[in-house]
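Colleague: Predicted coordinates and the sequence they were generated for:
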Amino acid sequence: MVSAFAFSSTRVGEGFAFGFGAFIAFFGALSVLAHNRTPDHWGLLVVGLAMFTVPFVGNAYSYDRGASWTCWVAGGLAIILGGFAWTHDRAPTEYGITELGDSQRLRHPWSYWIGRLALIIGLASVLLGIAFHSTPAGTAVTIGLGGMIAVVAIWSLLASEPTHNFLTLAITAFALFLSPWVAGFAGDNLAWTAWVAGAFATALGVAGYLQDERLDFATAVRDDSAERYRRRYR
């Protein structure tokens, strides 16, 4: 992230290098705090691959050597670290149980409040994106990511086991928080909508993800579903 500002010579290169670097730091922080680090290591691998590849796509900032080398070096290291960690992770204790079901009764009330607040933030971002005049990129990014936050919030409210929904919420909201710098509308009033909404929604998603993950809620849902299956069919 520091190199993006120190060595880039174009606005496009600086924005992309900063955004990808921030996501590498984001997944690195989550992998330190989480118990099951597999999703975070996978995210680090994907972000690193995208960061390493972007300078080769088109001619967006091929003439910005500082940004290109920042992406190549940081992205390459993220691929190596994320890939090595991901291949050595134990299989996650999950069986795809995220549908509607009786296991919703196992969820804590705060889990639903996170989803409700995120839904309000997402809808507010969409409405403010329509109300404020900004660049086409700023309007599109704010409305699009705000709408995605609202959709993910609804998923988290409907899911029996919302751990990964909260992780998706945190990732989407963090992208909204970074968007004014990456998309180049930091000088507009709409940027404050992206910063405030993105920061609050990121905090909600990270809190929900880490809390569910530390409680190993996925295992509790799996065991409860297995017990209900045994009672019904055996």
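Modeller: Happy to help now that I have it.
Colleague: use CA for all of it now, contacts and neighbours both
Modeller: Noted.
Colleague: need the contact list for the residue nearest the centre of the chain.
Modeller: Nearest to the mean C-alpha position of the chain, by Cα atoms, centre = their mean, lies residue 171 at 0.8 Å. For residue 171, the contacting residues are residue 202, by Cα atoms under 8 Å, 6 or more residues apart in numbering.
Colleague: can you do 10 Å?
Modeller: By Cα atoms under 10 Å, 6 or more residues apart in numbering, the residues touching residue 171 are 23, 26, 27, 43, 149, 165, 177, 198, 201, 202, 205, 206.
Colleague: so the fifth one is in which element?
Modeller: Secondary structure from DSSP states H and E places residue 149 in helix 136-158.
Colleague: burial measure for the residue nearest to residue 206 when sequence neighbours are not counted, as a count.
Modeller: Using Cα to Cα, 6 or more residues apart in numbering and skipping the chain neighbours, the partner closest in space to residue 206 is residue 170 (5.6 Å). Using other Cα atoms under 10 Å, residue 170 has 27 other residues around it.
Colleague: try this one next to it:
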Amino acid sequence: MQDIAAIVIGVFAALSPLWLDTNNAARWSLIVLGALIALSGLVHMFRPDFTMAEYAMGIFGVLLFLSPWVMNFDGLRGASWTAWVVGVLAVVVAVTAMPVMSSRMHGHGGLATHH
């Protein structure tokens, strides 16, 4: 479920310059980081054992959240809010996916539980 959410929000961010008022920095921040978020969800969907995809998704989400200030497009209301909301959602999706992976590893021959 988290993988599909990551793909949807990543594609949304990547395509958002089609309907948002952007400048060059906002356009490329949304396209590149949105595509990376979607790609990390796609990678994790097909390779659930590849936990680095979850960490990457969280990092891309943080970068997208910070991008309006770092790339100086915080004055573009639609592009900024899209970056902030999608960035937060990407981090939330990444964090919620991490316990699922941890429980899968423990349930299928991972670390032994102590009694």
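Modeller: Arrived safely, thanks for sending. The structure displayed is predicted, hence computed values, not measured ones.
Colleague: before we move on, back to that, mind reading off the mean deviation between the helix holding residue 149 of structure 1 and structure 2?
Modeller: Mean deviation of helix 136-158 of structure 1 relative to structure 2 after superposition (mean Cα distance after the TM-score superposition for structure 1): 0.6 Å.
Colleague: Out of the contacts of residue 171 of structure 1, which end up buried?
Modeller: Buried by 16 or more other Cα atoms under 10 Å: 23, 26, 27, 43, 149, 165, 177, 198, 201, 202, 205, 206, out of the contacts of residue 171 of structure 1.
Colleague: can you give me the helices in structure 1?
Modeller: 2-7, 11-33, 38-53, 65-88, 109-131, 136-158, 163-183, 190-214, 217-233 (DSSP state H).
Colleague: Tell me how far residue 34 of structure 2 lies from residue 49 of structure 2.
Modeller: Using Cα to Cα, to the nearest Å, residue 34 of structure 2 is found at 23 Å from residue 49 of structure 2.
Colleague: Excluding chain neighbours, what is closest to the counterpart of residue 119 of structure 1 in structure 2?
Modeller: Aligned against structure 2 by TM-score structural alignment, residue 119 of structure 1 finds its counterpart in residue 7. Among residues not flanking residue 7 of structure 2 along the chain, residue 38 sits closest, at 4.0 Å (Cα to Cα, 6+ apart).
Colleague: burial count for the alignment partner in structure 1 of that neighbour?
Modeller: Using TM-score structural alignment as the criterion, residue 38 of structure 2 maps onto residue 150 of structure 1. Using other Cα under 10 Å, residue 150 of structure 1 has 24 neighbouring residues.
Colleague: I figured residue 150 of structure 1 hits residue 165, correct?
Modeller: No: using Cα atoms under 10 Å, residue 150 of structure 1 is not in contact with residue 165; the gap is 11.5 Å.
Colleague: Excluding covalently adjacent residues, which one is nearest to residue 27 of structure 2?
Modeller: residue 17 (5.6 Å).
Colleague: separation between that neighbour and residue 23 of structure 2?
Modeller: In terms of Cα to Cα, residue 17 of structure 2 sits 9 Å off from residue 23 of structure 2.
Colleague: Which one's more surrounded, these two?
Modeller: residue 17 (21 against 14).
Colleague: check contacts around that one.
Modeller: Contacts of residue 17 of structure 2 by Cα under 10 Å, 6+ apart are 23, 24, 26, 27, 28, 29, 30, 31, 78, 79, 82.
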